[in-house]
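>>> Have a look at this fold, sequence not included:
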């Protein structure tokens, strides 16, 4: 009898909790939230329950129990335009930069042509630092290291100004580099950028470089992209290098597929393949 009474008391005490859970699970769409985790993962769904130890979120994929200690923040979910999420890699085209800043405490990993790997992180609202390495040279014992710092400012609703440095070379040897300035008009889903820089290569003539690039979102998961460079040389005149293709996107990932056109070899090789991948964090 004593055991039965104890069980009955526990059941009665649990009724308010059960009732609260049921009530929480029927919250209105106004409680649609975005939960950002400390490791960079993001969950969108309806907030069912939240306490000091766990956060329970429900979406079309089911229920997720998240440890509260691993949650960075919870905010109301807002549908970003008609596509549901922004271009996840709006600070760069295939390779070259836009003037749009990365933003504080955000960043991305980027792989270019399988061998080149970069990480860029925003250390303030307008300043980012980054760098990377080339895989094959690293395996062979002569690693090529790269640095890619950048500053960017939004000066009007659809206007950004930026500048940065791209430099690299084998460790312990003199490297090559380029300082550049860039202006971007538009927003993450449709923009056009013009840039100019000065490429400095050891034992070679320094080259003024001009860039004209653009991006246009064509659907929820695909965008059209072009990136064009014009190198002015004293002997060979203007050399053109362009990349044209697509960006395939998800909430945090982008896959870039394109064709590289180089004026110097266009008669023999009309185009070369380009592939790239990036993931924001």
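Looks like it came in fine. Everything numeric in this text was worked out from a predicted model, so none of it was measured. Numbering: from 1, shown residues only.
>>> C-alpha from now on. contacts and neighbour counts both.
OK.
>>> for the stretch 1-150 of the chain, what spans make up the helices?
Using DSSP state H, counting those that start in this stretch, the helices of the stretch 1-150 of the chain run over residues 2-25, 135-139.
>>> what about stretch 109-128, start to end distance?
13 Å (CA to CA, to the nearest Å).
>>> rewinding a little: out of the helices of the stretch 1-150 of the chain, nearest to residue 67?
helix 2-25 (17.4 Å; CA to CA).
>>> what packs against that closest one?
The contact analysis (3 or more CA pairs under 8 Å, 6 or more residues apart in numbering; DSSP states H and E) places helix 2-25 against strand 42-50.
>>> try this one next to it:
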């Protein structure tokens, strides 16, 4: 699929979150630059030299990732394909067409460390946190997450109802940190991947699972159809975007341009883009968001990033 060539053009620079996350002005101009001096030195292998956009993949959990044989799909890969297409029309492109090369990892921490070290170029579907922002460079968000739990009916998901309970979480996730700081007297059982956490909920190893709302909702029917997604208001909300390594000049800029065009195309009723995105989080998916809900969020991102007017 070549979304960039057919998508409506979007003007963008940085959203409020991205402005903070990308506060180092030189991060995209110096190969191997870092947001923090404490992070390891990065590889200097440019995407344009290798022809490979090395993308971190953690597990096989909707709506961000779905594995079909050796191929991957999901909302993260809709975004990655848009970024790949943008790279392929860049003036910096050399003789190689750039393709996505999935880099499978066993945990969130392993994946983020590959970005920090330059062993991978990009990871999409990463929730923003201030702690991560110190050593990672974020793109524009393409989704909004919220920390909630899947719990047996009758448990309203509030701190009082979770006290004394065991809550499953993905190790080193934003949700794990938020819940640990919000619930005084809960025990936490850590899982390395989203797949492991969902399997534990399904087989009854844990009765309560905490995580991002989109992830929990997308997998609820297949994993715990009788559970409730609670509380009504999430413990915290955060933008979900991509994080990029300093391996490739202008990778951040081109990723932001690709995401902006993708969001702009959705808002402006591009049928192909709407079909792609809606298949993972829209009304026909297990997440079930309406076009208006998705379009309203995308409009906010675009309006914050740059001047944006919906095409009539």
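Received the coordinates, thanks. The structure displayed is predicted, hence computed values, not measured ones.
>>> Can you pull the TM-score for these?
Put the two chains on top of each other and the TM-score (TM-score structural alignment, normalised by the length of structure 1) is 0.24; 114 aligned residues with a CA RMSD of 5.8 Å.
>>> ok so, going back, redo the helices of the stretch 1-150 of structure 1 as a markdown table? Include mean neighbour count and distance to residue 44 of structure 1.
Listed next are the helices of the stretch 1-150 of structure 1 as a markdown table, based on neighbours: other CA atoms under 10 Å; distance: least, CA to CA, whole Å:
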| stretch | mean neighbour count | distance to residue 44 of structure 1 |
| --- | --- | --- |
| helix 2-25 | 11 | 15 |
| helix 135-139 | 13 | 35 |
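>>> Just put those in CSV and tack on distance to residue 145 of structure 1.
Compiled in CSV, these are given as follows (distance: least, CA to CA, whole Å):
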stretch, distance to residue 145 of structure 1
helix 2-25, 51
helix 135-139, 9
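>>> And the closest residue to residue 168 of structure 1 other than its chain neighbours, how far from residue 14 of structure 1?
Once flanking residues are discounted, residue 168 of structure 1 sits nearest to residue 146: 4.1 Å by CA to CA, 6 or more residues apart in numbering. Counting by CA to CA, the gap from residue 146 of structure 1 to residue 14 of structure 1 is 60 Å.
>>> Toward the C-terminus, what is the element adjacent to the helix ranked longest in structure 2?
Counting by DSSP state H, the longest helix found in structure 2 is helix 251-267. Going down the chain from helix 251-267 of structure 2, the next helix or strand is helix 271-281, by DSSP states H and E.
>>> for that following helix, packing partners?
helix 75-88, helix 251-267.
>>> Would you mind finding the most buried of these?
helix 251-267 (a mean of 26; mean count of other CA atoms under 10 Å).
>>> Next, the angle from that one to helix 75-88.
120 degrees (axes from the mean of the first three to the mean of the last three CA atoms, to 10 degrees).
>>> returning to what we had before: is it possible to get CSV of the helices and strands packed on helix 271-281 of structure 2 that adds distance to residue 305 of structure 2?
Shown next, in CSV, are those (distance: least, CA to CA, whole Å):
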stretch, distance to residue 305 of structure 2
helix 75-88, 17
helix 251-267, 9
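>>> between those, which gets nearest to residue 181 of structure 2?
helix 75-88 (28.2 Å).
>>> Any buried residues in the helix or strand just after that closest one, and which?
Once helix 75-88 of structure 2 ends, the next helix or strand along the chain (criterion: DSSP H and E) is strand 99-105. If you call a residue buried by 16 or more other CA atoms under 10 Å, then strand 99-105 of structure 2 has these buried ones: 99, 100, 102, 103, 105.
>>> Which of these sits closest to residue 68 of structure 2?
Closest to residue 68 of structure 2 out of those is residue 102 (12.8 Å), distances taken as CA to CA.
>>> need the contact list for the closest one.
Shown in contact with residue 102 of structure 2 (CA atoms under 8 Å, 6 or more residues apart in numbering): 54, 55, 56, 57.
>>> one more time with 6 Å
With CA atoms under 6 Å, 6 or more residues apart in numbering as the criterion, the residues that contact residue 102 of structure 2 are 54, 55, 56.
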